[in-house]
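1. I need the structure of the sequence given here:
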Amino acid sequence: MKLAIIGYGKMGKTIEKIALDRGHEIVNIVEERGANVLKQLSQNGAEVAIEFSQPEAAAENIKACIDQKVKVVSGTTGWLDKMDEIKKYAKQKEGTFFYASNYSVGVNLFFHLNEWMANLMSRYSDYNVKMEEIHHTEKKDAPSGTAITLAEGIVKNHPDIQNWKLFEGDNVPENSPENIVPILSKRIDPTPGTHEIIYKSDIDEISIKHTAHSRTGFALGAVLVAEWIKDKQGILTMKDFLPL
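-> You can find the predicted model right below:
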């Protein structure tokens, strides 16, 4: 398969290595942003673009791929305020767009476990929930896209939880509202990504945790999705790729 890589940081380089190891051809590596740069995608025959760029560039990059009739797999976080706009654009242009906040198979299993646990814990009002997430210092957005997906999963499955709130520093205040998920974000090198959901009462504490040991799981998942999406159409997510 002919692939384009948009965004050539640490994740882009890991994706390149995995894609080449799996026998794919990299026909474009795009480090800049904008439609003029991305016009070359269709000229070089790219079938799928894997987009891990920057929050301020993601929407423009995705639109350019759709304009060039190149299917796009995006993992950039921190730009979700434009998600509805991008979905509408992809639908109007009959493009193929796949987004996930995290492409790791293990993390997506963790998403499912988190939702199940939120539903279970909603029956026990003595427990308050909070989340802690740790990433490397180069990660620009906080909380992480994975943390937001986890928080949204809790809100959807726990009737007493209405929203989430970001806290930065060492501690979540003890007097934080009970109807939110407090998210404590830390940036510590060289952590690829750790997420922990904690339910605490006066009596005890229950937690579930996912720890990434490297970027490989994220990058491999993105390449697997690119392979899968080649023959698909429309707006798709990990729930389509990995039904649970």
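
2. drop to CA atoms for contacts and neighbour counts, all remaining ones
-> OK.

3. which ones are touching the residue nearest the centre of the chain?
-> The centre of the chain sits closest to Ser101, judged by C-alpha atoms, centre = their mean, with a distance of 1.0 Å. Listed by C-alpha atoms under 8 Å, 6 or more residues apart in numbering, the contact set of Ser101 reads 75-77, 145-146, 149.

4. for comparison, sequence B:
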Amino acid sequence: MKIALIGYGKMGKTIEKIAQERGHTITHRISDDIANHDLKTTDIAIDFSIPDAAFRNITSCFQQGVPVISGTTGWLKKYEEAVRVCNENNSGFIYASNFSLGVNLFFELNKNLAKMMSGFKDYSVSMEEVHHTQKLDAPSGTAITLAEQIIANNNKKGWKLDTAGEDEIPITAKRIENVPGTHTISYESKVDTIKIEHIAHSREGFALGAVIASEWLNGKQGVFTMKDVLFQNM
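-> Predicted structure coming up:
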């Protein structure tokens, strides 16, 4: 495949390395305005840019006939509009708050545990996420996805950063140098604590998942999720 990288920071460079190892070609490395680039000869774009630029980057690709894999978080208020532009241009799109295959398995575990715990009112649920100091948004997109899954399968009504009400999930966000990403969900009662945790050891898991998603999306039209990719590859 011919891949355009939108956002050429640490993640973009890790994706480049893995994509080339898997036999793909990088046609563009974009860190400036996407309007300066003609992407029409590109097979797919992988977007790990910044929240303020993500919607413009993604829809510009669709308008040039280029499907998009996006892992940029913090822009989802415009997600449905991006889906509309994708469909209008008969393009393809996968957004994920986290492309790690391990995290997406963790998502399924989280949903199942939330269902199991929903009948046990003595347990309170909380979450902690830890990332590197360069991460701009808090809580992380992955933490929000996890919280939304718990809300959909449990008796909570919402989530809040730090201090939360009785019917909300408190999320603690920490920023520590050189931490790729750790997410911990705890169910605590007076007598015990149940925890599930995902610890990323490097960016390579996120990057590999994004490349695998690109390979899966290539040649397809429509809007998909990492669940489609995950079960295709299991």
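
5. list the TM-score for the superposed pair.
-> Once superposed, the chains reach a TM-score of 0.97 (TM-score structural alignment, normalised by the length of structure 2), with 232 aligned residues with a C-alpha RMSD of 1.1 Å.

6. give me the aligned partner of the residue nearest to the centre of structure 1 over in structure 2.
-> Using TM-score structural alignment, the partner of Ser101 of structure 1 in structure 2 is Ser97.

7. with Leu150 of structure 1 instead?
-> Match for Leu150 of structure 1 (TM-score structural alignment): Leu146.

8. separation between that match and Ser126 of structure 2?
-> Separation of Leu146 of structure 2 from Ser126 of structure 2 (C-alpha to C-alpha, to the nearest Å) stands at 11 Å.

9. neighbour count winner among those two?
-> Leu146 (23 against 20; other C-alpha atoms under 10 Å).

10. need the contact partners of the host helix or strand of the more buried one.
-> Taking DSSP states H and E as the criterion, Leu146 of structure 2 maps to helix 141-153. By C-alpha under 8 Å, 6+ apart, the residues outside helix 141-153 of structure 2 that reach it are 73-74, 97-98, 107, 110-111, 114-115, 118, 127, 129, 156-159, 169, 171, 183.

11. ok, which stretches of structure 1 are strands?
-> Remark: strands assigned in structure 1 by DSSP state E are 2-6, 25-30, 48-51, 71-74, 97-99, 128-135, 163-168, 180-187, 193-200, 205-212, 235-236.

12. switch those over to TSV; also include distance to Asn36 of structure 1.
-> Shown next, in TSV, are the strands of structure 1 (distance: least, C-alpha to C-alpha, whole Å):
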stretch	distance to Asn36 of structure 1
strand 2-6	13
strand 25-30	11
strand 48-51	16
strand 71-74	17
strand 97-99	20
strand 128-135	33
strand 163-168	37
strand 180-187	35
strand 193-200	34
strand 205-212	36
strand 235-236	24
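
13. nearest to Ile18 of structure 1, of the ones you listed?
-> strand 25-30 (10.9 Å; C-alpha to C-alpha).

14. and the contacts of the closest one?
-> With C-alpha under 8 Å, 6+ apart as the criterion, strand 25-30 of structure 1 contacts 1-8, 16, 19-20, 37-38, 40-41, 44-46.

15. mind naming the longest helix for structure 1?
-> helix 105-121 (DSSP state H).

16. corresponding residue for Trp228 of structure 1 in structure 2?
-> Match for Trp228 of structure 1 (TM-score structural alignment): Trp216.

17. please name the nearest non-neighbouring residue to its match.
-> Leaving aside its sequence neighbours, Trp216 of structure 2 sits nearest to Val229 (C-alpha to C-alpha, 6 or more residues apart in numbering; 6.6 Å).

18. before we move on, what about Glu204 of structure 2?
-> Thr14 is the one closest to Glu204 of structure 2 (C-alpha to C-alpha, 6+ apart), at 6.5 Å.

19. tell me who's in contact with that neighbour.
-> Applying C-alpha under 8 Å, 6+ apart, the residues contacting Thr14 of structure 2 are 203-204, 207.

20. likewise for Asn89 of structure 2?
-> Contacts of Asn89 of structure 2 by C-alpha under 8 Å, 6+ apart are 62-63, 65.

21. residues touching Glu132 of structure 1, list them.
-> 183-186, 194-197.

22. what's the counterpart of it in structure 2?
-> In structure 2, Glu132 of structure 1 lands on Glu128 (TM-score structural alignment).

23. circling back: against Glu108 of structure 2, how distant is the match of Leu150 of structure 1?
-> Leu146 of structure 2 is 10 Å from Glu108 of structure 2, by C-alpha to C-alpha.

24. before we move on, what about Ile196 of structure 2?
-> Applying C-alpha to C-alpha to Ile196 of structure 2 and Glu108 of structure 2 gives a distance of 12 Å.

25. tell me the residues of structure 1 aligned with stretch 43-62 of structure 2.
-> Mapping stretch 43-62 of structure 2 onto structure 1 (TM-score structural alignment) gives residues 47-66.

26. and that stretch, how far out from the chain's middle?
-> Distance, stretch centre to chain centre, for stretch 47-66 of structure 1: 14 Å (C-alpha atoms, centre = their mean, to the nearest Å).
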